[in-house]
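Novice: dropping a prediction and its sequence here:
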Amino acid sequence: MVETESAFKFTPHDHVFLGKDHDKAERRTWAVIALCTVMMIAEIVGGALFGSLALIADGLHMSTHAGALLLAALAYTYARKYADDRSFTFGTGKFGDLAGYSSAIVLAMIALLIGYEAVSRLLNPVAISFNEAIPIAVLGLAVNVVSAWLLSGGHHHGHSHGHGHDHGEEPRRIAFGSRLLEIEVFEENVPPRFRLRAESGLLPDASDVNIETIRPDGSRQLFSFDLWGHYLESRDEIPEPHAFTAMVRLTQAGQQQERELEFEEHDHGDAQGDGHGSHHRDNNMRAAVIHVVADAAVSVLVIAGLLLARTFGWLWMDPLAGLIGALVIANWSVGLLRDTGGILLDRTADPRMAERVRAVIESDGDRVTDLHLWRLGPGHLGAIVSVATTQAREAAHYRQRLAKFGDLSHVTVEVQHALQLS
C-alpha cells in the first residue's frame, strides 16, 4: 500500500509563491522605466534641436536600457495577475527567474557588441568629440545611479555596526497553524536583534514566544521578547556571526509548537547561486539591478578613458575601457544565466536544506527513498518526499515533522510501508 498526502504550508490550496516584496519591486521597476523614458525623450529631442548626434545616440541607448527593464516589470505584473490561476501547477513564482534568464541573454549580447566595437576601435581609432562625449557619459552615470537607488528601495541592507559585508537576510515567514509570523534579524542603525511581526496584525503575547539559537559549535542561546508597538523584539542582542539554526517556539492554547529556521551570513557577490539561502533571492530584481549597475560601471570606465584620452592623447584608452566593461558585463551575465537556468531546470535549490529534510525524516529509523527539492519562487521551496517505514506512520506524521522548515511552502509525502516492500 502506498499513501500519498499533500499540503500547502500557509493557506490550504494556495499556489501563490511570489516573493515577499513582489508588489514593491514591481512599483520600483516601473518607476525606473519612467525615469529612463523621460531621459530618452529628453536626449533625443535635445540632440535633434541642438544638432548633437552623440546625444541622440545616447538617447537610443537609453531606449534599449528601458526595454530591458520593461521585461522585468512585465514579469512582475504577469506573475501577480495570474498568481491565482490554477493552470500554473506550481504558481507563477518562476516568472521572475524566466525574465532574469532572458535579461542575462540580453546582457551577454550587449557585452559582445561592446567588445566587438572596442576591438574595432583599437584596430582603427576614430576621432572623439570630448566636449560632447564626457558630459553625456556623466549624465548616463547619474541616471544609472538614481535608477539603482530606486530599484534598491532607496536604502541599503548592509550592516550598520562596522562590518564590511552584507547580511542579506530578508524577513522569514513561518506558519503556526493559521497564524503567520514574520521573523527577521533587524540591525538598521541599531545592534542586531530578532524582530517578530504577525502578518494578520494580531501579535502573540511576548511571554508565549522564544527563540533558541544553535550554532555550528553546539553553543545555544535563548532569546525572550518584549512588545514594542506593532512588533516583538528580543531583549538580548544577537552576537556575531549570524550563522545559526533558530528554533522558534510559540505557545498556543497551552500547546507549544516549534519551527526551525536557518540563518547564515551572505555575500551578495556570490555568483554561484547554490549557497544556502539563495532560494530567497529575487532574480528578476537582481537582473534589473545588474542592468543599471553594468551600465553605470561602463559609464565610469568610459569617463576615465575619455579623460585620459583627452589629457594625454591616448585614444586607445576609450576602447580599452569599453573592452574591460564588456568583460565585466559578460561575467555578470554568466552568473545570472547559471543561477536562473538552474532554477528553471528545477535544480536542487538548497543542498543543505535537502540534507536537513533527509535527516529529520530518517532520525527515527525510517528511510528516504526519493527526495526532490526545488524552488517555487523567492523564499518558497517545494518538496516531494518518498519514505519507507516499518512503523504504522502516515503521511501526516512526516508533514508535521517537516513543518519546522519555514521555507517549505508545498510538501508532498509518499509513504511506503514494509509489507508492500517485501
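Specialist: Cool, got the structure. Residues are numbered from 1 along each chain as shown.
Novice: rest of the way, CA atoms for contacts and neighbours
Specialist: OK.
Novice: where do the strands sit along the stretch 51-200 of the chain?
Specialist: 172-176, 179-186, 193-198 (DSSP state E, counting those that start in this stretch).
Novice: run through who's touching the shortest one.
Specialist: Strand 172-176 is touched from outside by 9-10, 180-184, 250, 257, 259, 379, 406-407, with contacts defined as CA atoms under 8 Å, 6 or more residues apart in numbering.
Novice: pasting the second one now:
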Amino acid sequence: MHAEHLHLWQHNHAFGQERRRPGEQRTLIVIAITLVMMLIEISTGILFGSMALLADGLHMASHAAALGIAAFAYVYARQHARDAEFSFGTGKINALAGFTGAILLALFALIMAWESLARMLQPVTIAFDQAIAVAIIGLIVNGASVLILDAGHDHHHDQDATSHSHHHDHNLRSAYLHVLADALTSLLAIFALLTGKYFGWVLLDPIIGVLGALLVARWSWGLMKTTSAVLVDRQGPESIRSKIRASIEQDTQDRVTDLHLWSIGPNLYAAAISIISHKPRQPAEIKRMLPTDTGLAHVTIEVNPCCTQGTGT
C-alpha cells in the first residue's frame, strides 16, 4: 500500500475534546466570585473576631483551589486533545480532575468535623450581628455560584450501578459539589448564628457542623466511586453492552464472545469486540451495524471463524 493512502485508515483521537466545554466558562466565573467572597469573609472574620466567618473564608479558599484544578483540567485537556501520547485522547483528565476534587471534598469534610468538635470543647465568642450579615452575603454568593454551575449540570441518572457516571462531566460535577458544599456551610452557619444569638444555643453550631461534614463526605464518596470507575477502566453500562450484542447477533449466526467497553471521556466510550461467526464478515460491515446513540467513539473488532483448528467446534 502506498504511504499516501495510509491516511484513509488513520484517524485522530481527539474525540471532540479539543473544543471548549460549557463547564469551562462557568467554572472560571465561579472562581472569580469565590475569590472575592473568600477575601471578604477572611478580612471581616479577622475584623469582627468571628471564627465562623474566618473558617468559612478559609473553606472557600480550599474550594477556590479545587475550582482552579477543574479549570486547569479543562484547559489542559483541550490543549492536548490531539497529542498522540494520549492513547484515547484526553477525556479521562476530566475524570481525574473530578476524582481530585472528590478527595479535596473529603478533606473539607474532615476539617469541618474537626473544627466543630474543637468548638464543642472550647466555645468561641462571636460578634453575632456582623457574622450573620456576612454569612447571608456568603449564602447569596454561593447560591448564585450553584445556579451558574447547575445550568450545565446533567441531572440524569442511569439505574445501572456501573454506568450512571457516564452522563456527567465529572469535572463540572466536582466544581458543582464544591460550591454546593460552600452554600450548605453558609446556610448552616446562618442557622447556628441565629439560634446562638436569640436562644443562646451556642452548642448547636458545632453539632450542625458535624452533620454538614457527614453530608459533604457522602457527596465526596459518591463522586469518588463514579470517577474511579472511569480511571480504572471499569466495564461500561450493561445497557450499552446489551445494545451492542443485539445489533451484532440479531438475525445472524454471529456471536459476541468477548466485549470490553470502557469510558474514555464524558459520554464517550471505546470498545473491543471479539466475534465468532460461521460466515465471517468484514469488521467495517459490523461497525456499520452498531448503535449510533451509545457514545461509541473508538471500536476495535476481531472476527473469527467458528470452525478453526483446535476449537473443537
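Specialist: Thanks, I have the structure now. Since we're looking at a predicted model, the values are computed, not measured.
Novice: just to revisit the earlier point, which of the contacts of strand 172-176 of the first structure are buried?
Specialist: With burial judged by 16 or more other CA atoms under 10 Å, the buried subset of the contacts of strand 172-176 of the first structure is 9, 10, 180, 181, 182, 183, 184, 250, 259, 379, 406, 407.
Novice: I'd guessed the fifth one sits against residue 197; true?
Specialist: By that I understand residue 182 of the first structure. Yes - counting by CA atoms under 8 Å, residue 182 of the first structure does reach residue 197; the two are 5.1 Å apart.
Novice: returning to what we had before: tabulate the buried ones among the contacts of strand 172-176 of the first structure in TSV, adding columns for distance to residue 354 of the first structure.
Specialist: Compiled in TSV, those are given as follows (distance: CA to CA, whole Å):
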residue	distance to residue 354 of the first structure
9	17
10	20
180	24
181	24
182	23
183	22
184	23
250	25
259	17
379	15
406	14
407	12
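Novice: sorry, back to before: residue 368 of the first structure: which of the strands of the stretch 51-200 of the first structure is closest?
Specialist: strand 172-176 (24.6 Å; CA to CA).
Novice: so the closest one matches what in the second structure?
Specialist: Across the second structure, nothing matches strand 172-176 of the first structure (TM-score structural alignment).
Novice: tilt between that strand and strand 193-198?
Specialist: Angle, strand 172-176 of the first structure to strand 193-198, by axes from the mean of the first three to the mean of the last three CA atoms, to 10 degrees: 50 degrees.
Novice: which residue in the first structure lines up with residue 232 of the second structure?
Specialist: That one, residue 232 of the second structure, aligns with residue 345 by TM-score structural alignment.
Novice: give the burial count for that match, as a bare number.
Specialist: By other CA atoms under 10 Å, 10 other residues sit near residue 345 of the first structure.
Novice: so residue 12 of the second structure makes contact with residue 81?
Specialist: No - when contacts are counted by CA under 8 Å, residue 12 of the second structure is not listed as touching residue 81 (9.2 Å).
Novice: please pull up the equivalent of residue 147 of the first structure in the second structure.
Specialist: That one, residue 147 of the first structure, aligns with residue 145 by TM-score structural alignment.
Novice: ok, the residue nearest the centre of the second structure - contacts?
Specialist: Geometric centre of the second structure, nearest residue: residue 170, 1.9 Å, by CA atoms, centre = their mean. For residue 170 of the second structure, the contacting residues are 94, 95, 97, 98, 223, 227, 266, by CA under 8 Å, 6+ apart.
Novice: rerun at 10 Å
Specialist: 70, 92-99, 101-102, 153, 176, 223-224, 226-227, 230, 265-266 (CA atoms under 10 Å, 6 or more residues apart in numbering).
Novice: distance check, the residue nearest to residue 136 of the first structure when sequence neighbours are not counted against residue 63 of the first structure.
Specialist: Excluding the flanking residues, the one nearest residue 136 of the first structure by CA to CA, 6 or more residues apart in numbering is residue 55, at 6.9 Å. Using CA to CA, to the nearest Å, residue 55 of the first structure is found at 13 Å from residue 63 of the first structure.
Novice: biggest separation within the buried ones among the contacts of strand 172-176 of the first structure, which pair?
Specialist: Pairwise across these, and taking CA to CA, the largest span is found between 250 and 379, at 21.8 Å.
Novice: and the helices in the stretch 201-313 of the second structure?
Specialist: 204-231, 238-249, 283-289 (DSSP state H, counting those that start in this stretch).
Novice: got it, and the stretch 51-200 of the first structure?
Specialist: Counting by DSSP H, counting those that start in this stretch, the helices of the stretch 51-200 of the first structure are 53-81, 95-123, 130-151.
Novice: for residue 314 of the first structure, find the nearest of those.
Specialist: helix 95-123 (11.0 Å).
Novice: so what secondary structure elements neighbour that closest one?
Specialist: Where contact means 3 or more CA pairs under 10 Å, 6 or more residues apart in numbering; DSSP states H and E, helix 95-123 of the first structure is packed against helix 53-81, helix 283-312, helix 317-344, strand 367-377.
Novice: and the angle from it to helix 283-312?
Specialist: Using the same axes, to 10 degrees: helix 95-123 of the first structure against helix 283-312 is 20 degrees.
Novice: what's the mean distance for helix 95-123 of the first structure versus the second structure?
Specialist: Superposing on the second structure places helix 95-123 of the first structure at an average distance of 1.1 Å from its equivalents, by mean CA distance after the TM-score superposition for the first structure.
Novice: just how off-centre is that helix within its chain?
Specialist: Distance of helix 95-123 of the first structure from its chain centroid, counting by CA atoms, centre = their mean, to the nearest Å, is 22 Å.
Novice: equivalent analysis for stretch 137-148 of the second structure, please.
Specialist: 20 Å.
Novice: so what corresponds to residue 413 of the first structure in the second structure?
Specialist: With TM-score structural alignment as the criterion, residue 413 of the first structure pairs with residue 301.
Novice: who are the contact partners of the nearest residue to its match once chain neighbours are set aside?
Specialist: Computed as CA to CA, 6+ apart, the closest residue to residue 301 of the second structure that is not its neighbour in sequence is residue 273, at 4.9 Å. The neighbourhood of residue 273 of the second structure, defined by CA under 10 Å, 6+ apart, consists of 244-245, 256-261, 283, 299-303.
Novice: could you rerun that using 8 Å?
Specialist: Taking CA under 8 Å, 6+ apart as the test, what residue 273 of the second structure contacts is 256, 257, 258, 259, 260, 299, 300, 301, 302.
Novice: same question for residue 16 of the first structure.
Specialist: 83, 84, 91, 92, 93 are the contacts of residue 16 of the first structure under CA under 8 Å, 6+ apart.
Novice: would you agree it falls within a strand?
Specialist: No - according to DSSP: H, G, I helix; E, B strand; the rest coil, residue 16 of the first structure belongs to no strand; its state is coil.
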